[in-house]
Every structure is written in C-alpha cells, then in structure tokens.
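Peer 1: After the sequence you'll find the predicted model.
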Amino acid sequence: MDNVRVRIAPSPTGYLHVGTAHTALFNWLFAKHNNGKFILRIEDTDIQRSSKEYEENILEGLTWLGLYWDEGPYYQTQRLDLYRKYAEELLKIGAAYYCYCTPEELEQRRKEALAQKRPPKYDRKCLYLSDEEIAKYEREGRKPVIRLLVPEGKTVFNDIIRGEIEFDNEDIGDFVIMKSDGIPTYNFAVVVDDYTMGITHVIRGEDHISNTPKQLFIYNALNWTPPEFAHLPLLLGPDRSKLSKRHGVTSVTEYKKMGYLPEALVNYLALLGWTPEENKEIYTIEELIELFDLRRVTKNPGIFDITKLEWINTQHIRRLSVEKLAELTLPFLEEVEWFNRNNFDKNYYLKVVSILQERLKTLSQIREYGDYFFLDKLNYDLETVKKVCKSPDIHIYLEKIKEEWSKIPNSEFSAQNLENILRNLAETHQIPTKNLVHPIRVALTNKTVGPGLYELAEILGKERVIKRLEEFIECLKEL
C-alpha cells in the first residue's frame, strides 16, 4: 500500500449527491488509512450541462463533510490537449481509427441489427475506408469521431470487493473515445486522467463495472499498467430502487441546511456497505480512518434510511459540549424573524441549549423545541388548551400557583422550590399533580411535551413565568 493515490471525480451537472459523497468518503477513508493522497477532479467536459453553481456546491459539500482533498481540483476542460495527444498516439499505432458515420446512419444500422436480433454494436464500416472515401466525407463536411479498435477475446479483471469479473469483448464493439468536437468521451478521459495522475486504486460505484473493460482496452493499447479496481455497492431508497429525489433529499448541502452534523452524515454513510469488526454504530472520524478496510465492504446495496440517519445525528448531538452545540444551533435561530439578536444573552442561551440537548434530533429543531424561551408572547393553541384544562376550576388552582410562585425571591426561583410549592398545593387540595403540571406546561411553552417543567421554568425566570401564567389564566376565563 505504498504511495496510495485515489480520486473522486464528480461532474458539475448537479448538486453533490449523497451517492457521490458516499463514494468520496470511501476513497478518502482508504487514502487516510493508508497515508495516501485523495485527489479531486472535476469532470466538466459536458459543457452544456456543467455550471459554476454546481461546481461550488460540490466543493462546499465535500468541505462541510471534512473530506479535504490533497490535490486539485483538476479540470478536464483544461486538459484537452492531453487527450488529443494520446488519441493521436492510438491512431498512430493502429489501435484507433476515424469514423465518419452520421448519427442518422448509426441509428438506422442499430435498428436493422435489432430487427435481425444481432447486438447493436458498431459494424466497423469506417475501419478500412479508402483515401477516396475519406476525401468524399471530408468534402461533405463530415467531422469524424475517433473509435477504439476493440481486441478479440475476453477481458478479465480482479475487483477488490467482488473478485474476478469477466467480459466477452465480442459484446462491446468499437466505442468512441473522441467526439467530433474534440471533446473526449468519459471512458477515454478517465483513463488518461487516472494514469497521468498516478491513481493506484479506482474506488467507484458498481454502475461503473461495465465501463471497466473499455478502460482496460485503452490501458492495454497504450501499454499502461492499470490501477486496482473496487466497485462499491450503490445506495438505494427504502423501496430498493436507486436513491433519487422521490425518496426525499439527496443533496448533501440540504442536510447541512436541515441541521445535520457532518460527522453524523459521515458516520452513517460509512456504515452503508461497510461492516467494521467492532459491534457498534457511533464512530468518530478518527475511528473510521483507523478501522477502514476495503475488504470489509459488502456487495449488498446500502439502504438509505433517513430515520437511522436522524438517530445517529441525535447521538452525535448528545456528544457535543453545550458551548459547541450553542455555537452550531445559533445560526438556525437567527434565521427566524421572532429571534431578537440585539437582546441575546449568551449565558441564558447556554442554559436553553443544555436543557434541550437530549431532545434535539437536528440542529434546526432548536427553533421548534425552544421557541418559547425567546418569544415575548405565546399565541396559545385553543384546542390544546381545552384538551389539558378540562376541569372548570383549573384557573382557580393556577391562580394559587401564580400567587405562591410570585412570593419566591428571584434568587431562589429554582426548580426545586417551584416543585415543592406545586406538590404541597396539590396535596392540600387533593389534586393529582399531573392535573396541574400539564396546564402549566402549556401556559409556559404552548406545548404538551418538553423538558422538565420546573427546570424550564427556572430558565425562563420569574418574570416570564408569572406573566405567562397571568396570560394563560385570562385565556381560560375567556374560554
């Protein structure tokens, strides 16, 4: 494993997909585990569909995940002369040839082959063109492509994950390596790039298995030593079809916006198709690097389950220090209009984060679970109020609670004192404690569930608590 060099080569024709991130992660872990290099290459030869926006999204997503590259990004559009150089070398040694067939002619011959139940591969019509025929096509203004001459026989290669894989060359046919506009095709550009960049291991999705023999033809024709290949299992949706938008969010940066931690997404993606020896599910980045082994990658597809990702995210959130969690959640609060940044109290916020940490599944839920800590006024949900305040006398008991809690000095407005007073009052009036706790929770938070009532009341502080009890009692009287 000396001088390991691997790469990720996304095309900027869309946002960074979790499937691409999964492949990037396995390459990155393999490189880090073996003290190798991780190279980033942007395959931007699809000029019409490529965009700067997509490229920036790819770079942002990889950076957010912590998959920092050691070299690059390299761009294929800046390497066109290199592809032309090796294409001409293949022409020179007779391993490739010009093809002048038009798309219409090719389509017609494809239909004829299918009708005759023959494989619809190229029929080598242009392999032995005479000088006169070439001159005629040139006069017609035809711009040729370059095709590789596929050798006879079989192609066998060893896949690190899947073992020996064999292809019959007869089924492949001479394929285009350079288009008529001078742009290389995927399989040709990949080989030239991987060879000239010194890539030792090509780790990619199993959908590329069928490309491997074509690439090996090119390696062999140029007398180059090919890298080792490892084809990863694909990511599927819960219905076991290829992961797509209909299964939900597939863009890596959308998970960032939704409040997922990068270390949680990395942890989850690493476990899709890879089984570490240790019997656990939560890993740090350092642990993943230490344990990663391509030989423990399975052939079975990984099922992307957002519920499992959410659970892993929850575990990573619980591992954060309160200070770090406060730092990460604050930007999500700042996005909502009711949050007043000018009145921000850091110590108060640390208390809020501390009490909510066990409940957060994503960072963005700070807005949903903690809004009542920052709102000046709660707009009570009347259906919820009716549900928890069925006793016609409840406002009387809430009045008594308000009066007793009002007597507590600010310095002694603690969870323990609040609980003692409420329990004593419930005992005095022979009322189940829960009959008071639930209405008070709604009064203070406008929610039926949440962290401990007395603890959250202590954080809210005496002034807010008394004010909300007064407003809630008025709401009950109106009902």
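Peer 2: Here it is on my side, so go on.
Peer 1: CA only for contacts and neighbour counts going forward, please
Peer 2: Noted.
Peer 1: which ones are touching K214?
Peer 2: N187 (Cα atoms under 8 Å, 6 or more residues apart in numbering).
Peer 1: how much space is there between T428 and K400?
Peer 2: According to Cα to Cα, to the nearest Å, T428 and K400 sit 12 Å apart.
Peer 1: more crowded one of those two?
Peer 2: K400 (13 against 9; other Cα atoms under 10 Å).
Peer 1: Just the buried positions in the host helix or strand of Y195, please.
Peer 2: Element membership for Y195, per DSSP states H and E: helix 186-196. Within helix 186-196, the residues that count as buried by 16 or more other Cα atoms under 10 Å are Y186, N187, F188, A189, V190, V191, V192, D193, D194, Y195.
Peer 1: Surely R147 is in a strand?
Peer 2: Yes. Under DSSP: H, G, I helix; E, B strand; the rest coil, R147 sits within a strand.
Peer 1: Provide a list of residues in contact with it.
Peer 2: A96, Y97, Y98, C99, D174, F175, V176, I177, M178.
Peer 1: try this one next to it:
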Amino acid sequence: MTDKKSSLHDAPVRTRFAPSPTGFIHLGNIRSALYPWAFARSQGGAFILRIEDTDQERSTQAAVDVILEGMAWLGLNHDEGPFYQMQRMARYKTVLADMQARGLVYPCYMSVAELDALRERQMAAKQKPRYDGTWRPEPGKALPPVPEGVQPVLRFKNPLDGSVVWDDKVKGRVEVCNDELDDLVIARPDGTPTYNFCVVVDDIDMRITHVIRGDDHVNNTPRQINIFRALGHEPPVYAHLPTVLNEQGEKMSKRHGAKPVTQYRDEGYLPDAMVNYLARLGWSHGDDEIFSRQQFLDWFNLDHLGASAGRFDETKLRWVNAQHLKTMDDAALSPLVAVQLQKRGIAADERLPALCGLFKDRCETTVQLADWAMPYYTDVQPSDDDRAKHVTEVIQPAIATLHDKLAEVRWDAASIGTTIKEVLAAQQLKMPQLAMPVRVLVMGTPQTPSLDAVLALHHKETVLARLKKA
C-alpha cells in the first residue's frame, strides 16, 4: 500500500459485483450485478466478480453456486475473478499491520458488556448510540489500564472533524459530518478483518473505478471513503441504487417470497428478456420498453439511473418475455425448449425449430412452448368435455372422410389444406365445425394455430391413428 495519492477517475473503467453468499441470489441482488456489468461493457472496461464470504457461519457453497450459475445464465460474464475474500486474509492482515505501524488504528479493550451499557446510557440520554473513543490514543490522554487476558479489537481512527462528501450518480451530492461517525472496528479479537475494511482493500487492489451497488450500503460509504483516504487513495465513483420492491411493496428478499434467479431459468424465461426487464427496474432510455441486449449496452450510462425504488411485477416480466420469444430465431429457441422437454423425459427431434416457429406467438415462456410441443412426442388424452362438445356423432362421418383422403395425399401443409377444403365442400361444413374436433383428437385442445400447419408437423401415421379414435 502506498501513501501516494492516486486518481482512478481517469483510468479505464473497472466495476465489480461483490455478493455475500449467505442466501440465494434473487432478482433484487442480480440487478446490482447487471448495471456494473453493463457500464463496464458500454465503456470498454472490465467487470470483476468478488465473493464476500467472510461471514463463515452463514456463507455456503450452494449460495456461491447459485450466484455463478445465475450470472452465467444471464450472460453477465466477468473478466476477472471470482475472487474470494477468505482467500485474501494474508493480504488484509499485511495492510492492518501497516496501518498499526502508522498509527491509523488502535487496540480497543472495551468488552461487549461495556459497549452495551454505554449504548443504554446514551439512549437513555437521547443520544445517538456510538463508541465513545475510550481507548483512542490522543496526546496527553491517559488510557485505562489494559485488562488481563482480553484480546482487543482494532478500531480505525476516523477523522474527528470535517465532512465526507461525494457526488453519488443516483443520489446526487451526499455529505456526512465526521463527528457522526465513530471509530469503526476493522479487526475482530481473533485478528480477522471486518467487512468495511476488506471492501476498501479489495477495491484498491482491484483498481475499481466505479462502485454501483444497492443503497443499503450507503451508510458504509463515508466510513469506506475515510479508510480509502487514510490509505492514500481516492475513492471510486459511487452510484447507490434504490431498492427493488416485491409486488406487495416490501423490500425483495427470501423472507418475502423472492425466488432464486435460477428458478426463472427453470420456469422458461429467456436471459435477454430478464436483462431487458431488470434493466427497466431502475434505468430507462426514453419510453423504450423492449430492447435487445446490444441496444441496452449501446444506450446504458449512469446518468439515467432512477432514484426511486423499482417494483417487481411478474405479469410485466411475462409480457416482456413473450415479446422476446416472438422475435427470437427458431433455431436459437429450440435448444431451450428441448431442455424443458428433456425434464419431462422427452427427446426432441428435427421438427422442434418449426414447432417453435408455429407456436411461439401463443406463449410467454419456453415451458408453455414445451407444452405445445408435447402432443408431437406423446399420446394425447382429450378431456371428456372437449370430446363431448366437439367430436359429435354428426361430425364423425366427415372426420372419417378426412382420414381416408389424408391417407392418400402428400404430407405437407399445402396438400393437407387442400384436402380439408375438399372435405368441407363435400360435407357442406364451415371450417370450425371440422377443424375443432380434429384439433381435439390430434392435439387434445380445440384451439391451435392453422390446422394444416399443425397437422403437417405431425407424423402422418400419428394423425391418421388419432383421427381413427373419433
């Protein structure tokens, strides 16, 4: 670490996402990855992934796996990392020793019981509860005798006067008086460093230029800025994002029903649709609602981040997903639908891209697309109600005629369409009178896209066998 002042603001953009693996990552969390990723990409910079796993009691490998899996699924690829704080302990301790040698930190022997008593006295006097500097060394000050057998914490000597000021890219100018901040514990009695200290060392070592994170961190920022400056470095540019609320208006969290990001993948959402939807939860480009990943990166900057909380709306998410489904290339869509079919024990074939093209306008998710594909790979069981309503005795002779004529024709949509029209004319029927019972028998539902296209994608023998069941 150096005393020399260094400016990051003219350096190439370097952003980071630094989740704690103490619970699964949900959409509110992942939005805090999306914006720094997008900013780094839009500026030709680097995006760093850092796992802040110092809370060993609550951190789990399963939570790390969901972070990595969720980011990979969304295409939020990192350029460096993942770095794990627990693997950087030697580095933190080196910096702590350096700070001790330079008088920037001091040992504090105040016990938890003494701290609790101090807070109670302060609250009774209607004062802000805070550490009172008992063990802070000052010229001419006599410190209490060091108690035997007590391992001290290390506290950072926060400046006593002046203010911490920064221009937040979301909140605007923020100013906090130093006399509102007490001396932060930066190492526990066993010597392990604390969160706010590790973050600063990491951001310095990783040359982070922009910190884009949730506004639940805003109270940490003045403390971190003071540590940056004590270590001879200018802090990065900060952008504190407003909270993402759930549909009930509460902060999105596991406790309030938030789902792991990977569950949206399993439920049939598209990565680009999720990026589109999440981007609009706190950023805008005019009135544009639907845009591609590339458009988002072309348009993204920190000047259009919203200052008010975004509210998650699953209905809107499904609509956004449907728009992306409609425009997605069938060949690119079919492997995603194939995955959904595999979960049901179905192996798709070469017809799947065409099936995607035929049915995607009716779907909001790849799960729904897989539902439409199912009759092409498994038997159908029309409901008794649909059979009774549509496959009546009156229409059965026309179905039998259609069966016999289809058995003789070339199997493509045009030939099938011509044959259906011939049967309608001969039987003096309107299209719905024949098409709906045929759909019920072949697809298990009376409503489908154009009947000739639906039948053409089936194997001929399958259609004939199902018509026979009339």
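Peer 2: The structure has been received and is ready for your questions. From a predicted model like this one, the values you see are computed outputs, not experimental measurements.
Peer 1: Quick TM-score on the pair, please.
Peer 2: Overall, the chain-to-chain superposition scores 0.90 on the TM-score scale (TM-score structural alignment, normalised by the length of structure 2); 457 aligned residues with a Cα RMSD of 2.4 Å.
Peer 1: before we move on, the earlier item: compared with structure 2, how much does the helix holding Y195 of structure 1 deviate?
Peer 2: Here the mean offset of helix 186-196 of structure 1 against structure 2 after fitting is 1.0 Å, by mean Cα distance after the TM-score superposition for structure 1.
Peer 1: Let me know the next secondary structure element after that helix.
Peer 2: strand 201-205.
Peer 1: now whichever helix or strand comes after that next one: which residue numbers in structure 2?
Peer 2: The helix or strand immediately downstream of strand 201-205 of structure 1 is helix 212-221, counting by DSSP H and E. Counting by TM-score structural alignment, helix 212-221 of structure 1 pairs with residues 221-230 of structure 2.
Peer 1: What does K251 of structure 2 correspond to in structure 1?
Peer 2: Per TM-score structural alignment, the equivalent position to K251 of structure 2 in structure 1 is K242.
Peer 1: now, the most widely separated pair of the contacts of R147 of structure 1?
Peer 2: Using Cα to Cα, the contacts of R147 of structure 1 span at most 12.2 Å, a distance reached by D174 and M178.
Peer 1: Tell me the residue in structure 2 aligned with E104 of structure 1.
Peer 2: With TM-score structural alignment as the criterion, E104 of structure 1 pairs with A113.
Peer 1: Find the nearest non-adjacent residue to the residue opposite W37 of structure 2 in structure 1 once aligned, please.
Peer 2: When structure 1 is aligned by TM-score structural alignment, W37 of structure 2 is paired with W28. Leaving out its chain neighbours, the residue that sits closest to W28 of structure 1 by Cα to Cα, 6 or more residues apart in numbering is F38, at 5.9 Å.
Peer 1: Which strand or helix spans the one you found?
Peer 2: According to DSSP H and E, F38 of structure 1 maps onto strand 37-42.
Peer 1: so what does that strand touch, helix or strand wise?
Peer 2: Applying 3 or more Cα pairs under 8 Å, 6 or more residues apart in numbering; DSSP states H and E, one finds that strand 37-42 of structure 1 contacts strand 5-8, helix 18-33, strand 71-75.
Peer 1: Which part of structure 2 matches the helix holding Y195 of structure 1?
Peer 2: Going by TM-score structural alignment: helix 186-196 of structure 1 matches residues 195-205.
Peer 1: that older thread, relative to R136 of structure 2, how far out is the match of E104 of structure 1?
Peer 2: In this view, A113 of structure 2 and R136 of structure 2 are 19 Å apart by Cα to Cα.
Peer 1: quick one, which of the two is more surrounded?
Peer 2: Legend: neighbour count by other Cα under 10 Å for A113 of structure 2 and R136, higher for R136 (17 against 9).
Peer 1: Skipping its backbone neighbours, what lies nearest that one in space?
Peer 2: R136 of structure 2's closest residue in space is Y106 (Cα to Cα, 6+ apart), at 6.6 Å.
Peer 1: just the strands in structure 2 please.
Peer 2: Listed in chain order, the strands found in structure 2 under DSSP state E are 14-17, 46-51, 80-84, 105-108, 153-156, 163-168, 172-177, 185-187, 210-214, 237-241, 244-245, 310-311.
Peer 1: The first one aligns to what range in structure 1?
Peer 2: Right, strand 14-17 of structure 2. Residue span in structure 1 matched to strand 14-17 of structure 2, by TM-score structural alignment: 5-8.
Peer 1: before we move on, what about the last one?
Peer 2: Under TM-score structural alignment, the match for strand 310-311 of structure 2 in structure 1 covers residues 302-303.
Peer 1: if we can go back for a sec, my guess is the residue nearest to W28 of structure 1 contacts L25. True?
Peer 2: No. Applying Cα atoms under 8 Å, one finds F38 of structure 1 not in contact with L25, separated by 10.1 Å.
Peer 1: Name the residue in these two with the higher neighbour count.
Peer 2: More crowded of F38 of structure 1 and L25, by other Cα under 10 Å: F38, with 25 against 21.
Peer 1: got a list of what the more buried one touches?
Peer 2: By Cα under 8 Å, 6+ apart, the neighbours of F38 of structure 1 are R5, V6, R7, I8, N27, W28, A31, Y68, W69, D70, E71.
Peer 1: now whatever residue of structure 2 lines up with it: how far from D79 of structure 2?
Peer 2: Aligned counterpart of F38 of structure 1 in structure 2: F47 (TM-score structural alignment). Using Cα to Cα, we find F47 of structure 2 at a distance of 5 Å from D79 of structure 2.
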